[in-house]
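Colleague: Build me a model from this:
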Amino acid sequence: MRNLVFYILLLSLSACKDDYKRSADVSTVFIEPIVKDSLLSVRAIDYDKEYIYYGSSDHFGKRGLNKQFKINITELELDNSKAHYKNVLTYNDKPLHFRAIKAINGNLFAISIANPTRLYKLHLKSNKPKLVYEEINEKAFYDSIDFWNDKEGIAIGDPTDDCISIIITRDGGESWTKLLCKDLPKAKEGEAAFAASDTNICIVGDHTWVATGGKTSRVLYSPDKGNTWEVYSTPIIQGKETTGMYSIDFYDEDNGFAIGGDYTKSNDTLANKIRTKDGGKTWEIVANGKGPGYRSCVQYIPNRGGEELVAIGFKGIDYSNDSGNSWKHLSDEGFYTIRFLNDSIAYAAGRGQISKLIFR
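Modeller: Presented below is the predicted three-dimensional model:
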């Protein structure tokens, strides 16, 4: 009898496992707004257990995920709302525009685009940002930031000389050093990067991939946290200032995906989705001539074996369950960037909103 019960239990577990596999494919997405503000234009988000952090067109800020109970002694009122803090930083009385942020080790890093580039470090329990890097150059335009660990991080931007701009910290973000062009692959004419979703950089362990775009769209690769670099060509659409990779993601050291296109021809689906299985050395076009068209961000869904992807842009949300070979359009709701919390929940942001996405 004991063996019979054990056998039945195994059959039940096996059936449940098979049912889970069959039901794991995403068929719909539910969108729950967290912040609605017509003045927002968010292309960079991050999160922890308490807050969503974001960069917008005139500030960077954080929005509480949980209600906070406060007593306003002056007004003798009770407040049980979600905290929302904004950091408006200016240069020559004009607000700086932030499209790249990273929350790590109790600190938030936010880097502004254009000239002057300013990188701030803000302790997550503070409201006083500290300037840790400044670059004054008419060509300066920074696109993305990420960290390998608590001490070492990287930010990338358009060329100011004859290479992609790369700055690196090795002391937890207290100081940053710009790499010399002699130590980097030379940029080609019209090669730059897009500050579209803060996903030009992808890090897996010590491995780093940087996606460029424009008239030339390639992948810069470092196996050792930015100490040495090489460059790989890609077959993605390129040749114009508005073409190329807008976003790159890797599931592991070998399997990666990049998406983009031409945002001025957002419905075009030719050569705008590429995949690698050898760490970025070689790439192949997938779903050629099929949806989605231009998208500004792509991310692997965590813990799904590198087979499931979500791509978003101002034309909507799309999902693939076969490593990008085919896609299903889930929503026309437009966003610029997305980050997954787990295998079914993500935070996304775009024009006028930051939202929670639930994939079912």
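
Colleague: can we go C-alpha only for contacts and neighbour counts from here?
Modeller: OK.

Colleague: the strands in the stretch 251-360 of the chain, which residues?
Modeller: All strands of the stretch 251-360 of the chain, identified by DSSP state E, counting those that start in this stretch, fall at 256-262, 273-276, 284-285, 297-300, 309-313, 316-320, 328-331, 337-340, 345-359.

Colleague: Pipe those into TSV and attach distance to residue 237 and mean neighbour count per row.
Modeller: Converted to TSV, those look like this (distance: least, C-alpha to C-alpha, whole Å; neighbours: other C-alpha atoms under 10 Å):
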stretch	distance to residue 237	mean neighbour count
strand 256-262	6	28
strand 273-276	9	25
strand 284-285	10	17
strand 297-300	16	27
strand 309-313	17	27
strand 316-320	20	23
strand 328-331	22	17
strand 337-340	21	25
strand 345-359	24	21
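
Colleague: among the ones you listed, which is nearest residue 67?
Modeller: Comparing the strands of the stretch 251-360 of the chain by their distance to residue 67 (C-alpha to C-alpha), the top pick is strand 345-359, with 15.8 Å.

Colleague: and the closest one, what does it pack onto?
Modeller: Here strand 345-359 touches strand 29-41, strand 44-47, strand 337-340, going by 3 or more C-alpha pairs under 8 Å, 6 or more residues apart in numbering; DSSP states H and E.

Colleague: ok, now which ones touch residue 55?
Modeller: 42, 43, 44, 45, 61, 97, 98, 99, 100, 101, 110 (C-alpha atoms under 8 Å, 6 or more residues apart in numbering).

Colleague: Which two of those have the greatest separation?
Modeller: 45 and 97 (13.9 Å).

Colleague: Have a look at these two and say which one is more surrounded.
Modeller: Between residue 45 and residue 97, counting by other C-alpha atoms under 10 Å, residue 45 is the more crowded of the two (29 against 23).

Colleague: That one and residue 52 touch, don't they?
Modeller: Yes - assessed by C-alpha atoms under 8 Å, residue 45 is found in contact with residue 52 at 6.9 Å.

Colleague: And this one, please, so the two structures can be compared:
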Amino acid sequence: MPTTAYGSTGTTANGSGGQAAGASAGAAAPAASGAAAMLAWQLKPSGTTARFRGLAAVSRSVAWVAGSKGTVLRTSDGGRSWRDVSPPGAGALEFRDVEAFDGRRAVVLAIGEGEASRVFTTEDGGASWTESFRNPDPKAFYDCMTFFDRRHGLAMSDPVDGKYRILSTADGGRSWKVLPRDGMPPAQEGEAGFAASGQCLVSAGTRDVWLATGGGAHARVLHSGDRGRTWTATTTPIPAGDPARGVFALAFRDRTHGLAVGGDYRPDQASPDAAARSTDGGRTWTAAGVPPPAYRSGVAWLPHSRSAALAVGPTGTDVTTDAGRTWHTVDTGSFDTVDCTPDLSCWASGEKGRIAGLGPGHH
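Modeller: Just a heads-up that it's a prediction; the model follows:
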């Protein structure tokens, strides 16, 4: 999908390879009880005005952001300071997704038509980068990435000749190959992904992956249980039928429990039914009884919680403490994406260099 406004699809997915989605339920009580009261974002000055739609939260200390003008930043001190580790010569690229395995290894995705879609990897904290993929097909437009583990990951392109294209890596992003398209169902006319938050392609566990769509007659979620080789498509109750509407982000805390958020990204348009939930691995979706009040582009489960999650967008942050049945606004600041870590912290990032943290270590 074109990069105007919220563009095509970018994905930070589950931060570093599904760490948030695969969390256990050990701390459900403190995460959910009084969640609204404890949700106070602490802004972390980034020293830049780039828009960070890509975010990979590794821990309460370590996080990566990727954004406009080829910008990549990394912190190792909880956001008190940020190191500019942007790939050399990437200033014309739009980074919309970053997947990080730790403070040294990360993969970033640049979006756009043809050769504008690229993947870079680093193994030394961003001191040096290797371009591991440059899209040769002018009809392809890559949007998002996700990793199942440190080696196996996928990236997705908007439909090419009527089907979404899936790119696969088995060596941590160092090399990529296009998967066969025969297991991918046809795309709807006008359907594409949104590169709004790096969360249009997300994974949980070692084999399950979900792809979020919009723009077509129906907003759909596609699921694969075999690392992207075969897919099934399910309609969601989130409105579509317009290039600006659909599912913008997904979060799965395990193979069965998922959240979807989206709406209409145009600020002058209402976004009813902007959230939905699934309890069967994405086979069916139920609209939230009380959805967020406006378009939301990012979503993440709170660490180790079975019932609490955050959704973010340009007009605020919402929390659910009942697994997506009802949402309540707790902050009105602008963010594009959100990601949480096993050590009980959450991070958010967005326009004008905005980065924030939540939880222990964020003051």
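
Colleague: can I get the strands of the stretch 251-360 of the first structure in CSV with distance to residue 161 of the first structure?
Modeller: What follows is the strands of the stretch 251-360 of the first structure, written out as CSV (distance: least, C-alpha to C-alpha, whole Å):
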stretch, distance to residue 161 of the first structure
strand 256-262, 25
strand 273-276, 28
strand 284-285, 30
strand 297-300, 27
strand 309-313, 31
strand 316-320, 36
strand 328-331, 41
strand 337-340, 29
strand 345-359, 31
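
Colleague: Now render the contacts of residue 55 of the first structure as TSV, adding distance to residue 258 of the first structure.
Modeller: Shown next, in TSV, are these (distance: C-alpha to C-alpha, whole Å):
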residue	distance to residue 258 of the first structure
42	21
43	17
44	17
45	19
61	28
97	25
98	23
99	19
100	18
101	20
110	24
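
Colleague: what's the closest of these to residue 269 of the first structure?
Modeller: Closest approach to residue 269 of the first structure among the contacts of residue 55 of the first structure (C-alpha to C-alpha): residue 43, at 22.5 Å.

Colleague: Now check the second structure for the residue matching the closest one.
Modeller: Counting by TM-score structural alignment, residue 43 of the first structure lines up with residue 53 in the second structure.

Colleague: what's the closest of the strands of the stretch 251-360 of the first structure to residue 2 of the first structure?
Modeller: Here strand 345-359 is closest among the strands of the stretch 251-360 of the first structure (C-alpha to C-alpha), at 40.4 Å.

Colleague: what's in contact with that closest one?
Modeller: Here strand 345-359 of the first structure makes contact (C-alpha under 8 Å, 6+ apart) with 26-45, 314, 334-341, 344.

Colleague: try 7 Å
Modeller: Contact partners of strand 345-359 of the first structure, identified using C-alpha atoms under 7 Å, 6 or more residues apart in numbering, comprise 26, 28-43, 334-340, 344.

Colleague: And stretch 31-43 of the second structure, by the same measure?
Modeller: Taking C-alpha under 7 Å, 6+ apart as the rule, stretch 31-43 of the second structure contacts 302, 305, 307-308, 319, 321, 330, 355-358, 362-363.

Colleague: how about TSV for those residues, with distance to residue 136 of the second structure added?
Modeller: Output for these, formatted as TSV (distance: C-alpha to C-alpha, whole Å):
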residue	distance to residue 136 of the second structure
302	39
305	42
307	43
308	42
319	41
321	45
330	44
355	33
356	36
357	38
358	40
362	42
363	45
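
Colleague: quick check, nearest of these to residue 117 of the second structure?
Modeller: Checking these against residue 117 of the second structure by C-alpha to C-alpha gives residue 355 as the nearest, at 24.6 Å.

Colleague: If we ignore the residues flanking it in sequence, what's nearest the closest one?
Modeller: Nearest residue to residue 355 of the second structure, sequence neighbours excluded (C-alpha to C-alpha, 6 or more residues apart in numbering): residue 349, at 4.2 Å.

Colleague: separation between the nearest residue to residue 347 of the second structure once chain neighbours are set aside and residue 200 of the second structure?
Modeller: Nearest non-adjacent residue to residue 347 of the second structure, counting by C-alpha to C-alpha, 6+ apart: residue 357, 4.5 Å away. Distance from residue 357 of the second structure to residue 200 of the second structure, counting by C-alpha to C-alpha, to the nearest Å: 22 Å.

Colleague: for residue 291 of the second structure, same thing?
Modeller: Counting by C-alpha to C-alpha, the gap from residue 291 of the second structure to residue 200 of the second structure is 19 Å.

Colleague: ok, these two, which is more surrounded?
Modeller: residue 200 (33 against 23).

Colleague: Surely that one and residue 142 touch.
Modeller: No - distance between residue 200 of the second structure and residue 142: 11.0 Å, which falls outside the contact criterion (C-alpha atoms under 7 Å).

Colleague: would you list every one of the helices in the stretch 1-150 of the second structure?
Modeller: Under the criterion DSSP state H, counting those that start in this stretch, helices of the stretch 1-150 of the second structure are mapped to 28-32, 35-38.

Colleague: Kind regards, and thank you for your time.
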